[in-house]
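Visitor: Structure for the following, please:
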Amino acid sequence: MKTIIHTAESRGHFNHGWLDTYHTFSFANYYDPARIHFGTLRVLNDDLIAAGEGFDLHPHDNMEIITIPLYGDLEHKDSMGNHGIIHSGEIQVMSAGTGVFHSEFNSNHDKETQLLQIWVFPNKKNVTPRYDQISLSEMAKPNELYQILSPYPDDPGVWIHQQAWFHLGDLASGWTGIYSLKGQGSGVYLFVIEGSVIIAGEPLQRRDGIGISETNSVEITATSQTKLLIMEIPM
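Guide: You can find the predicted model right below:
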């Protein structure tokens, strides 16, 4: 088993006034040659967007983009004709493929929006751009690692063009379990959204992350009430 730990304090951080953002991997003005990606996981941004502010229209191509609002709401518009609000408790996915323009704004004028935006390299290039957005409420189960993303359209959650599986866990203090990897040659990146855990023997706190490879399973123990994001991706 190989592990790499990224503490919350070690992330790139920029406060632009309207956007207070942390980057686990190199992004925009943050560059660390040792932290370009973990396998096909390219971006893990932790964004706090001020009321009524957001990202103007901008392009993407050949990337799988996943957005998970943690609290607040995000207004999305794109060149595919999609326009709507992504709420906390939902997940959005966009396959940029041959190219897409989109904008993202905090649709509230009286409160901030906190979200995770994740980019994964696709397993095929120049696909037709696509968009999906679903509620996680029906699949969320306390003290279970419930799937929110996979490579398969018929699986629970959203799907992307990559052999990747994402799970969330809303775990009580003292919960212990094992995450078993699904893909041959996959690694897994675990991100502590809230709380504290011990993962593969390593104690982790809020917003810490750990990348693990060369293993078939990972042992997890919650040491407080915890919300955990698990991202299995090809290495």
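
Visitor: CA atoms for contacts and neighbours, from now on please.
Guide: Will do.

Visitor: who are the neighbours in contact with residue 25?
Guide: 11, 12, 31, 32, 35, 36, 37, 42, 43, 44, 45 (Cα atoms under 8 Å, 6 or more residues apart in numbering).

Visitor: I'd assumed residue 26 was in contact with the first one.
Guide: In other words, residue 11. No: assessed by Cα atoms under 8 Å, residue 11 is found out of contact with residue 26, at 9.0 Å.

Visitor: What's the separation between the residue most central in space within the chain and residue 142?
Guide: By Cα atoms, centre = their mean, the mean C-alpha position of the chain lies nearest to residue 118, the distance being 4.3 Å. Residue 118 is 24 Å from residue 142, where distance means Cα to Cα, to the nearest Å.

Visitor: Not counting residues beside it along the chain, what's closest to residue 137?
Guide: residue 89 (6.5 Å; Cα to Cα, 6 or more residues apart in numbering).

Visitor: That neighbour: neighbouring residues, count only.
Guide: 16 (other Cα atoms under 10 Å).

Visitor: What separation do you get for it and residue 47?
Guide: From residue 89 to residue 47 the distance is 16 Å (Cα to Cα).

Visitor: do residue 61 as well
Guide: Using Cα to Cα, residue 61 is found at 21 Å from residue 47.

Visitor: cool, residue 122 as well?
Guide: From residue 122 over to residue 47 (counting by Cα to Cα), the distance is 23 Å.

Visitor: got the contact list for residue 229?
Guide: Per Cα under 8 Å, 6+ apart, neighbours of residue 229: 166, 167, 168, 169, 190, 191, 192, 193.

Visitor: from the residues you listed, which ones fall inside strands?
Guide: Among the contacts of residue 229, the members falling in strands (DSSP state E) are 166, 167, 168, 169, 190, 191, 192, 193.

Visitor: what's the nearest residue to residue 201 if we skip its chain neighbours?
Guide: Using Cα to Cα, 6+ apart, the nearest residue to residue 201 is residue 219, at 7.9 Å.

Visitor: Second chain to compare with the first, below:
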Amino acid sequence: MIEIRHAQERGQASFGWLKSQHTFSFGNYHDPKQMGFSALRVINDDHVTPGAGFAPHGHRDMEILTYVLQGQIAHRDSEGNIAHLPAGEFQLMSAGSGITHSEYNASDSDPLHFLQIWILPDVYGQPPSYQQKDFGQKPGLTLVVSPDGEADSLVIKQKMKLYQVLLDAGETLNIDTDSGRRYYLHLIEDSLAVNGLNLTGLTSEEMTLQPGDGARLSEVSQLTLKASNEPVRALLFDLP
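Guide: Model (predicted):
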């Protein structure tokens, strides 16, 4: 099964310094049909004006993943981590038993654009931790997050994986999937045709994603992604 979540259907928030689009219920946006997907709880598409940002605030028992698309984040937290996160890098903060952090646009002149992603952990009350890494621009699938740090990926407290997907114009990628797991595909750049092979070997109707669109995938044994006439960037979540 493939179910599309169109970008224009997402929740909206605007506070002057921040404009955000919420794939799932978050803050003042509540839709009982959009409370997450498997362990994936939040995908917020955030735009922050120069010099502005999120003042210190607390979290606990949540895996918080940040992916910078444009600009640079200045990060500071109660564990003593002080870092800058430039475009292209991933940050994973395990809130665990509790952490306070702030996230600001590090520039006084350039805008900041990033994705904030929350994953529900499968263990609770653990010591908080911080990880950060640039996984480069290798075409195809690049493992970014895993529960065991496979292929030097960031380690998350959940039985899930996250892949960076980069395709050249017109390129097709076939991915063998586990029909017993669920997958979520979030498109960041350009358009992408998605086709899934189900349990009976029948190919589902091809669907095309536009930037900001997402696709829930379940009972799919193979996934085919085809880029249009421009390079594609996306994230693929492999979920329990």
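
Visitor: what's the TM-score for these two chains?
Guide: Scored by TM-score structural alignment, normalised by the length of structure 1, the superposition of the two chains gives a TM-score of 0.94; 229 aligned residues with a Cα RMSD of 1.3 Å.

Visitor: re earlier: counterpart of the residue nearest to residue 201 of structure 1 over in structure 2?
Guide: Taking TM-score structural alignment, the alignment pairs residue 219 of structure 1 with residue 224 from structure 2.

Visitor: Which strand or helix spans its match?
Guide: strand 220-227 (DSSP states H and E).

Visitor: Give me the buried stretch members for that strand, please.
Guide: Going by neighbour count (16 or more other Cα atoms under 10 Å), the buried part of strand 220-227 of structure 2 is 220, 221, 222, 223, 224, 225, 226, 227.

Visitor: do the same with stretch 54-62 of structure 2
Guide: 59, 60, 61, 62.

Visitor: list the contacts for the second one?
Guide: What that stands for is residue 60 of structure 2. 95, 96, 97, 98, 99, 125.

Visitor: My assumption is that the second one lies in a strand; please confirm.
Guide: What it means is residue 96 of structure 2. No: residue state for residue 96 of structure 2 (DSSP: H, G, I helix; E, B strand; the rest coil) corresponds to coil; a strand is not indicated.

Visitor: In contact with it, which residues?
Guide: 60, 61, 62, 63, 124, 125, 126, 127, 128, 129.

Visitor: Taking these together, which two end up most distant?
Guide: Across the contacts of residue 96 of structure 2, no pair lies farther apart than 124 and 129, at 13.0 Å, counting by Cα to Cα.

Visitor: ok, back up a step: any chance of the buried residues of stretch 54-62 of structure 2 in JSON lines, with distance to residue 209 of structure 2 too?
Guide: Below are the buried residues of stretch 54-62 of structure 2 laid out as JSON lines (distance: Cα to Cα, whole Å):
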{"residue": "59", "distance to residue 209 of structure 2": "32"}
{"residue": "60", "distance to residue 209 of structure 2": "33"}
{"residue": "61", "distance to residue 209 of structure 2": "32"}
{"residue": "62", "distance to residue 209 of structure 2": "28"}
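
Visitor: List just the nearest of those to residue 103 of structure 2.
Guide: residue 59 (13.1 Å).

Visitor: does the closest one really touch residue 93, like I thought?
Guide: No: in this structure residue 59 of structure 2 lies outside contact range of residue 93 using Cα under 8 Å: 9.9 Å.

Visitor: re the thing from before, would you list the contacts of residue 229 of structure 1 in a markdown table and tack on neighbour count?
Guide: Shown next, in a markdown table, are those (neighbours: other Cα atoms under 10 Å):
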| residue | neighbour count |
| --- | --- |
| 166 | 22 |
| 167 | 20 |
| 168 | 25 |
| 169 | 20 |
| 190 | 23 |
| 191 | 25 |
| 192 | 22 |
| 193 | 21 |
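
Visitor: which residues sit in contact with residue 62 of structure 1?
Guide: 95, 96, 97, 98, 99, 121, 122, 125, 126, 127.

Visitor: most surrounded residue in the residues you listed?
Guide: residue 95 (27 neighbours).

Visitor: What sits closest to that one if chain neighbours are left out?
Guide: Closest to residue 95 of structure 1 by Cα to Cα, 6+ apart is residue 64, at 4.7 Å.

Visitor: ok, now which ones touch that neighbour?
Guide: By Cα under 8 Å, 6+ apart, the neighbours of residue 64 of structure 1 are 93, 94, 95, 96, 97, 119, 120, 121, 122, 160, 161.

Visitor: Inside strands: which ones of these?
Guide: 93, 94, 95, 119, 120.

Visitor: Quick check: which helices or strands does the strand or helix carrying residue 47 of structure 1 pack against?
Guide: Assessed by DSSP H and E, residue 47 of structure 1 sits inside strand 41-49. On a contact count with 3 or more Cα pairs under 8 Å, 6 or more residues apart in numbering; DSSP states H and E, strand 41-49 of structure 1 meets strand 19-23, strand 113-120.

Visitor: how about JSON lines for those strands, with distance to residue 5 of structure 1 added?
Guide: Shown next, in JSON lines, are these (distance: least, Cα to Cα, whole Å):
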{"stretch": "strand 19-23", "distance to residue 5 of structure 1": "14"}
{"stretch": "strand 113-120", "distance to residue 5 of structure 1": "18"}
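
Visitor: Verify the stated contact: residue 71 of structure 2 with residue 113.
Guide: Yes: using Cα under 8 Å, residue 71 of structure 2 makes contact with residue 113 at a distance of 6.5 Å.

Visitor: what are the ranges of the helices in structure 2?
Guide: Taking DSSP state H, structure 2 contains no helices at all.

Visitor: Pull out the buried residues from stretch 14-27 of structure 1.
Guide: Quick answer for stretch 14-27 of structure 1 (16+ other Cα under 10 Å): 19, 21, 22, 23, 24, 25, 26, 27.

Visitor: What separation do you get for the last one and residue 160 of structure 1?
Guide: Just to be clear, that refers to residue 27 of structure 1. Residue 27 of structure 1 is 21 Å from residue 160 of structure 1, by Cα to Cα.

Visitor: now the fifth one
Guide: Counting by Cα to Cα, the gap between residue 24 of structure 1 and residue 160 of structure 1 amounts to 21 Å.

Visitor: Same check on the fourth one?
Guide: From residue 23 of structure 1 over to residue 160 of structure 1 the distance is 22 Å, taken as Cα to Cα.
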